[in-house]
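Asker: Whatever this is, show me its structure:
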Amino acid sequence: MTLLPNTYLAQFQSLRPDFPALAGDAVRASRERLGVSSQEPLELVELLDGVSNELCQIADAAELVRNVHPEEAYVQQASAAVQEVANFMSEVNLDSDLYNSMKVAESSEHFGNISLEAQTVLHHMRVSMEHEGIHLPEDAKEQCIQLLDAEQQLSFKILERQERSEASASGAWVPLSSLGALSAHARGLPQKNDEVLLPRHSALADQVLKTSPSAEARRRIHEAVTGGDAEEGMVSLLAVRQHLAKLRGYESWAHYAQRDSLLQSPQHVEHFLEAAWHRLRPGLLAELQILAEEKSSLGDPSKLEGWDLPFLLHRCKQKHQTADQISQYLTYESLLNGVRLILSRLLGLEFTQEEPAPGELWHPSVQKFGLRDDNNNLLGVLYLDPFQRAGKKVQSAQFTLQGSKVLSDGTRQTPKTSLVYALPQGVHNLTPSFALTFMHEIGHAVHSLLSETHFQHLSGTRGTIDFVEFPSHLFEHFVSDPECLASYAVSGAGKSLPLELQRAHRQRPFSQIEAVQQLLYAVVDQAFYTYHPVGKPEAQVAAVQQHLRDSFSKFELDGPFNGSLVELLGLASPSRFDHLVHYGGSYYCYLFNRVPPCNIRRKVQDATAQYQELQESTVFDQEWGMAGAGAFSTCHV
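Answerer: Model prediction:
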């Protein structure tokens, strides 16, 4: 079955009205192929991986299109294609004949003669089917399919609603006088009674939070940003996922999500988070005290409030002046040059811009890059979609389009992936935080493109999430480390990053506050997906919110602030925390994966010193937020 002679993306122009038709053709062809499945181990793996490959190419490309395409017709047709393929895959995952063929193949005398990768893929496929409820009676299997469909639709609707909410006029009314010099940017916004409506999460609202001396204006924006809306949708998703987990034999969705992870269970994740919290507390308290002293120096001796933090952090960081000054050396082009330099020096690979085929790109601003070896062989293709535009549903994400695979004719399928960002058009100087995000996603992309698996089933980022997050965090190092950053950060005038800015960048002020914010979001994720709602979603919202508040009891401290630590740090409500949809039960990985890159960095610098340091170090340090092996040992990993 050959559906994709080149790339699905190159066929957008002709397929616009036929997205679902292509998916339907693939599903019908897959049904025919699976109807004659072999019980010989290698033949069965080749068959299943081939069918999966064809279906994933369609579904993955359609998933990208429905999240980024500027035309609604494409989005609707792509959504229908995703649904068609997802429904079929759900049925296949509950096909008893196919499942029995896998069991026979795994227990056959020939199983030991196939490669370790083939054994792993076949075993993983069988276990995955068991996770989908293959062992269930027929009525329960049908229920499982319906729940999977409901989960996918709820997830997409929640993310779509988040986008519509942020694009709407909802926000905070603030005194026009509180904007100061920023008032020029408020033209065109709704105004009444000398007040202006700032859309929440807008660049202007963010600037007011950081720079306005008006505590009242900051309070209103803070409450608009952190307040909840449409929580019933999240509770509905929670109920569906908990029901699915129970059908699959797991105590909760968190247990299911962590079944193949390095930490293995919510208990170990909780242990890790508590260990991290105990290491972070002293540094956090010290940083909050600095902010309290800064507030007092402005003539306000009252305790810190949540709306004070962005303002005071901005003031204190300005004293270091590193972020604004370093931004002069960070442009989109300099980051691309950094990627070229990293891949060339470390891996001997070229990162080159390629000419796209007609109709291959979904917007004129999208760029196509190739990853090539020293013989000019194409190893992988990366599509970069960097800029903001109407219709984009994601701010920063990777979409795998084609995994690594050896085809039936012996040739290798070229991995393809896309990175999507939301840079404002016309912005030249980028923040260090965006540079971190950019390199984080580049790490995911490189992982996908350099995967040389025989089968696509577990290629690239299709592995367990806490392992998958390691390369992305490793690539963050190329921004965090001053020497690495200086190797490619160049101003528009061609000047390199000065030595004094390199030294200042190493200090990373207020890294403990940032790490604790991430830790508390991980706590939200764990608490949310270990809670079992009972009754209608609208009646359960308050109960879920109380459960989340209770989960923070272990993560409080006495400090120079009013209210709870969670209120101070301004965590978003579940309805605005989109990682609960994408990475439900696994958000801890972002914190967890700061540890290995730190250890690798230090091993490379000095292996002997690294060994001694691992015996004595804490989990966290001032520069990186994390280091050492304590969290690993306490979590039994």
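Asker: From now on I want contacts and neighbour counts done on CA atoms only, so please keep to that.
Answerer: Will do.
Asker: so how many other residues sit close to the nearest residue to residue 559 once chain neighbours are set aside?
Answerer: Nearest in space to residue 559, with sequence neighbours left out and distances taken as Cα to Cα, 6 or more residues apart in numbering, is residue 285 at 6.6 Å. Residues contacting residue 285 under the criterion other Cα atoms under 10 Å number 17.
Asker: Residue 285: which element?
Answerer: Here residue 285 sits within helix 266-297, counting by DSSP states H and E.
Asker: ok so, going back, I'd assumed residue 565 was in contact with the residue nearest to residue 559.
Answerer: No: using Cα atoms under 8 Å, residue 285 makes no contact with residue 565, being 10.8 Å away.
Asker: Longest strand of the chain, counting residues only.
Answerer: strand 378-387 (DSSP state E).
Asker: sorry, back to before: ok, and for the helix holding residue 285, which residues are buried?
Answerer: Neighbour-count burial for helix 266-297 flags 266, 268-277, 279-281, 283-285, 287-295 (criterion: 16 or more other Cα atoms under 10 Å).
Asker: Counting by contacts, list what that helix packs against.
Answerer: Helices and strands touching helix 266-297, by 3 or more Cα pairs under 8 Å, 6 or more residues apart in numbering; DSSP states H and E, are helix 309-320, helix 511-528, helix 630-634.
Asker: Which elements pack onto the second one?
Answerer: Contact partners of helix 511-528 among helices and strands, from 3+ Cα pairs under 8 Å, 6+ apart: helix 266-297, helix 537-551, helix 589-592.
Asker: between those helices, which gets nearest to residue 33?
Answerer: Set against residue 33 and scored by Cα to Cα, the helices and strands packed on helix 511-528 come closest in helix 589-592, at 37.9 Å.
Asker: Buried ones in the closest one, by neighbour count?
Answerer: By 16+ other Cα under 10 Å, the buried positions in helix 589-592 come out as 589, 590, 591, 592.
Asker: for stretch 322-338, same thing?
Answerer: If you call a residue buried by 16+ other Cα under 10 Å, then stretch 322-338 has these buried ones: 322-323, 325-332, 334-338.
Asker: which residues sit against it?
Answerer: Stretch 322-338 has contacts (Cα atoms under 8 Å, 6 or more residues apart in numbering) with 317-318, 428-432, 435, 487-492, 495-497, 501, 504-505.
Asker: which residues does the residue most central in space within the chain contact?
Answerer: Geometric centre of the chain, nearest residue: residue 397, 6.2 Å, by Cα atoms, centre = their mean. Neighbouring residues of residue 397 by Cα under 8 Å, 6+ apart: 419, 420, 421, 441.
Asker: before we go on, could you also do this sequence so I can check it against the first one:
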Amino acid sequence: MLMVTGSQRAVVQACKARVQSPRLLSDFLSGRRQGTTKTAASPSSSLLFTRFEQRRFFWGFGKRVEESGLLCLPGLHKPPNFLQLAETAVRDAEAILKDANTSPGRPRVLVNALDSVSNLLCKVADSAELIRNVHPKREWRDAADQAVVRVSSFIDSVNLDETLYESLRSSENSSELGSLTEEEKIVLKNMREAMEQQGVHLTGDAKNECLFLLAKSTEVCFSITSHDERASRETPVTGGEGQDGSLWVEEKELLEAGISPEEVASLPRIGGASVLSSSPSAVICSLDPDGLVAQQLLYGGKNATLRQKVFEAQNRKVPNKEQGLLELLTCRQRLAQMRGYRDWKTFALRESVVRQPECVVHFLRKCVTMLEKGLVEELRALAALKADLRRERGEGDGETLGVLCPWDIPFLTSVYKDRHFRDVASEMQNFLSLQSLLDGVQVAFRSLFGLELHREIPLEGEVWHFSVLKYSVRDPSRKEGQALGTLYLDLFSRFPKNIPSAQFTLVCSKDLSYEREREWPVGGSLGKMHVINIEGFSETAPSTQEGEANQQKRPWQMPATALVSDFYLDPSAFPQGLPEDSRDREKTLGELLRTTRLNVSSAKTFFHELGHVTHSLLSRTNLQHLAGTRGAIDFVEFPSHLFEHFVTDPGCLKMFARDAQGNPPSEDLLGRFSKGRHLFGHLEAMQQVVYALADQAFYSIELSADGQSVQLEPGRLQKHIEESLGREAVLGETPRGVPSQGTVVDLVGLPAMTSFDHLVHYGGSYYCYIFCRILAAHVWKEEFSRDPWGREVGQRLRQMFAQGSLESSLRVVRQLLEDEKQLSLNHDMPEEIPLQPFLSELESSLPQGEEM
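Answerer: Reported below is the predicted structural model:
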């Protein structure tokens, strides 16, 4: 029906940590689209609970909300209040739906009622989704879980309400349909289709099968993505592996490989006394193949045998997880067919920018061709480096010294970057304090949009930790710099928060005048939360039939969002880590912002998430259903990739990057940074392409004739994907002119499918990252590169953000370009977006064999 949660993005971001790109527990959970959602609390959580998108706040800036509590939710002062708030929201939602059901054939009443119900429930559920991920106290996290489950169970029942479904159908056939705005028509259609995806229109055995498949899918997803899968590994007891899937390495080897004595001492072990105690007995340590020590061996260990051992352990299949993936695939393929689609990937792409799987594959194959030349140059540089390293160790001479193996690539790229870019990266980090980066955000808002980010002092009890920052987006052109949205920043590493980087939408843009006219109950005080009166509300959103009434003052719900990161503190400034509290909050926060300095990669991720944040905060839709980032994944990822350029473009960095003395980076440093910022970019991009093709191959496996399983023998999943990619030109071949053991796919790295959780989170849409990277590079070159802070292009970008995700297509993106350049983006052929600007970026950092 109407729900979609902001949770998805958080899960997605957690996935980024492992493979470089994300999306969430699972578009399939949402009957509708692949917005930004998150993992449900348990296998029983709601199927349509896919997109509350985090929202909340006070009812007007400058006014203290009576009883305002955590996140300005009214009355939320103690953990039990969360469930009470959820019960209030559910009660009022039932009343609104009752009113809607007594107005059959009146589409405007129905669509606004459903949007108000969704908005009301999301205010509670999205808040709870954030809190259960970030609050330091377990009782609050548990209470937030309960609120999520209560709201999601209600949504389950609404999604199967046959009376409501019939009202939606009759509304679409009503003579009053023409009086709706385009936004209302789109939302009405989406709501009806979402209910159908849950099987509300089916009867008898078909309905029972649909419900079973939905429940089974949720259960399997939860099982696959849980973190105890290592315990179910079945690995033979050989010299280097444990039955639990752990990796066995002699303690002495770890020390020789450069692992610190402290880290070695902390590992589980079997055998004699520790080498650290000068005992001659051998000690074998147990490593998690995906753990930090194993990663250190893979990326920094000079022992090739150990690297191979780690690589093979990481890529060993997990039989139980393979069975789970095939069960999930069976459920999804069958559900897609019941919904009238050929397969799951076709269903997943139905509202995307690229809407056909064949077009996705065509685009990815073009990328392979485009990247091949630069990839070969990068691999040759690595082969030469390997030969040099082996000569330095006295391992002889000859042509075989530089033969590349798959487990060499992480180590050699790390060594090359260390030799040629480490000094540059280290120098740049001195200029990338969090304060400098926030100054950069201010520059972007002021220059591009004519807006200000204003630091606010949170109300008592409003934030969950003293280190959480709060900003309001203000428009200086409006009376008293009227606030238009709110941003929370939870940036610093602390226990038990475990989110590398994620955006949580808390409140969405919405015109509240209709629900006020109908006098609907909207959660009591919840209905006043984060509301302002604003003139010209629909200055960018589609106009309604009321015409001039839109330009009068209307009650409007301001967007609110939270950005959560896990940045480590400067140990010299905070040797004990982040304090639990601070008597002088502002002084401590100032010190945190000044002393926390990010490397280039983290700064890039920070601005990536700020792209999502800005899309949410500047949304001006009349309904919340498609506000902000609630759209197709290959559309909503475009702004985030565009924003990365603000922290990788040397010209932009000059505007805000500052060292401790307030000095900008020198031209020499920026020049060296420019040459190395995309080092081994072809290799990284080709890896994303390989992963995307693997995603497509997985969802191309067909069902058996009886529809009860897929046409694949047990234990053959990995081989099937390898064979599929092996048939691709270039990928299945040995890289030309590069001494290597294996094909391009082998060297680039195809993960074990049982470790590739993106098959769950993306489900046929993993291509979105490389697609949006390339699209963003084209738009940046054409419109931003000459004047990144230009107000004219900034206003066009603001117009795009104002439309939220009402239309997820290239037609919207091309409006950023000047008239004569718009032809470069063909709405009907998105797979043909220009590749050259992205390729030029990568080519600027090809290995030169000289230090930068």
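Asker: And the TM-score between them?
Answerer: The TM-score (TM-score structural alignment, normalised by the length of structure 1) is 0.88; 622 aligned residues with a Cα RMSD of 3.4 Å.
Asker: Which residue ranges of the stretch 251-400 of structure 2 form helices?
Answerer: Here the stretch 251-400 of structure 2 has its helices, by DSSP state H, counting those that start in this stretch, at 251-256, 261-265, 292-300, 304-314, 319-338, 344-348, 357-392.
Asker: and if you look at the stretch 351-500 of structure 1?
Answerer: For the stretch 351-500 of structure 1, helices defined by DSSP H, counting those that start in this stretch occupy the ranges 432-449, 465-480, 482-486, 499-507.
Asker: Would you reformat these as CSV and include mean neighbour count?
Answerer: Shown next, in CSV, are the helices of the stretch 351-500 of structure 1 (neighbours: other Cα atoms under 10 Å):
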stretch, mean neighbour count
helix 432-449, 22
helix 465-480, 22
helix 482-486, 19
helix 499-507, 15
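Asker: Could you export those as JSON lines, including distance to residue 569 of structure 1?
Answerer: Conversion of the helices of the stretch 351-500 of structure 1 to JSON lines gives the following (distance: least, Cα to Cα, whole Å):
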{"stretch": "helix 432-449", "distance to residue 569 of structure 1": "18"}
{"stretch": "helix 465-480", "distance to residue 569 of structure 1": "23"}
{"stretch": "helix 482-486", "distance to residue 569 of structure 1": "28"}
{"stretch": "helix 499-507", "distance to residue 569 of structure 1": "22"}
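Asker: Between the ones you listed, which one is closest to residue 221 of structure 1.
Answerer: Closest of these to residue 221 of structure 1 is helix 432-449, at 21.7 Å (criterion: Cα to Cα).
Asker: in the superposition, what's the average offset of that closest one relative to structure 2?
Answerer: Here the mean offset of helix 432-449 of structure 1 against structure 2 after fitting is 0.9 Å, by mean Cα distance after the TM-score superposition for structure 1.
Asker: Now do that helix: distance to the chain's middle.
Answerer: Counting by Cα atoms, centre = their mean, to the nearest Å, helix 432-449 of structure 1 is centred 11 Å from the centre of its parent chain.
Asker: Pull the number of nearby residues for residue 167 of structure 2.
Answerer: Neighbours of residue 167 of structure 2 under the rule other Cα under 10 Å: 21.
Asker: which residue in structure 1 lines up with it?
Answerer: If you follow residue 167 of structure 2 across to structure 1 using TM-score structural alignment, you land on residue 101.
Asker: Now for that match: which residues touch it?
Answerer: Contact analysis of residue 101 of structure 1 by Cα under 8 Å, 6+ apart lists 37, 38, 39.
Asker: Please, which helix or strand holds it?
Answerer: Here residue 101 of structure 1 sits within helix 96-107, counting by DSSP H and E.
Asker: That helix vs structure 2, average distance?
Answerer: Looks like 2.2 Å for helix 96-107 of structure 1 (mean Cα distance after the TM-score superposition for structure 1).
Asker: counterpart of the next helix or strand after that helix in structure 2, which residues?
Answerer: Next along the chain after helix 96-107 of structure 1, taking DSSP H and E as the criterion, comes helix 116-131. Aligned using TM-score structural alignment, helix 116-131 of structure 1 spans residues 182-197 in structure 2.
Asker: Counterpart of the residue nearest to the centre of structure 1 over in structure 2?
Answerer: Per TM-score structural alignment, residue 397 of structure 1 is aligned with residue 502.
Asker: Leaving out sequence neighbours, find the closest residue to its match.
Answerer: Excluding the flanking residues, the one nearest residue 502 of structure 2 by Cα to Cα, 6+ apart is residue 10, at 4.7 Å.
Asker: quick one: the aligned residue in structure 2 for residue 237 of structure 1 from residue 224 of structure 2, how far?
Answerer: When structure 2 is aligned by TM-score structural alignment, residue 237 of structure 1 is paired with residue 328. According to Cα to Cα, to the nearest Å, residue 328 of structure 2 and residue 224 of structure 2 sit 9 Å apart.
Asker: Then residue 615 of structure 2?
Answerer: From residue 615 of structure 2 across to residue 224 of structure 2, the span is 31 Å (Cα to Cα).
Asker: now do residue 195 of structure 2
Answerer: In terms of Cα to Cα, residue 195 of structure 2 sits 26 Å off from residue 224 of structure 2.
Asker: same question, residue 299 of structure 2
Answerer: Here the criterion is Cα to Cα. By it, residue 299 of structure 2 lies 27 Å from residue 224 of structure 2.
Asker: Residue 58 of structure 2 now?
Answerer: Going from residue 58 of structure 2 to residue 224 of structure 2 by Cα to Cα gives 39 Å.
Asker: Mind checking which of the two has more residues around it?
Answerer: Neighbour totals were compared for residue 58 of structure 2 and residue 224, and residue 58 leads with 28 against 22 (other Cα under 10 Å).
Asker: Is that one in contact with residue 72, as I believe?
Answerer: Yes: using Cα under 8 Å, residue 58 of structure 2 is in contact with residue 72, at 5.5 Å.
Asker: where exactly do the strands run in structure 2?
Answerer: Using DSSP E, strands in structure 2 cover 247-250, 269-271, 283-287, 452-456, 469-474, 483-492, 501-507, 510-511, 531-534, 554-557, 560-567.
Asker: quick one, which of those strands is nearest to residue 85 of structure 2?
Answerer: Closest of the strands of structure 2 to residue 85 of structure 2 is strand 501-507, at 15.5 Å (criterion: Cα to Cα).
Asker: once aligned to structure 1, how far is that closest one on average?
Answerer: Strand 501-507 of structure 2 sits 1.6 Å off on average (mean Cα distance after the TM-score superposition for structure 1).
Asker: and the gap between the match of residue 397 of structure 1 and residue 593 of structure 2?
Answerer: Using Cα to Cα, residue 502 of structure 2 is found at 19 Å from residue 593 of structure 2.
Asker: I'd like the strands of structure 2 as JSON lines, with distance to residue 778 of structure 2 appended.
Answerer: Shown next, in JSON lines, are those (distance: least, Cα to Cα, whole Å):
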{"stretch": "strand 247-250", "distance to residue 778 of structure 2": "45"}
{"stretch": "strand 269-271", "distance to residue 778 of structure 2": "53"}
{"stretch": "strand 283-287", "distance to residue 778 of structure 2": "44"}
{"stretch": "strand 452-456", "distance to residue 778 of structure 2": "28"}
{"stretch": "strand 469-474", "distance to residue 778 of structure 2": "29"}
{"stretch": "strand 483-492", "distance to residue 778 of structure 2": "29"}
{"stretch": "strand 501-507", "distance to residue 778 of structure 2": "25"}
{"stretch": "strand 510-511", "distance to residue 778 of structure 2": "32"}
{"stretch": "strand 531-534", "distance to residue 778 of structure 2": "36"}
{"stretch": "strand 554-557", "distance to residue 778 of structure 2": "34"}
{"stretch": "strand 560-567", "distance to residue 778 of structure 2": "27"}
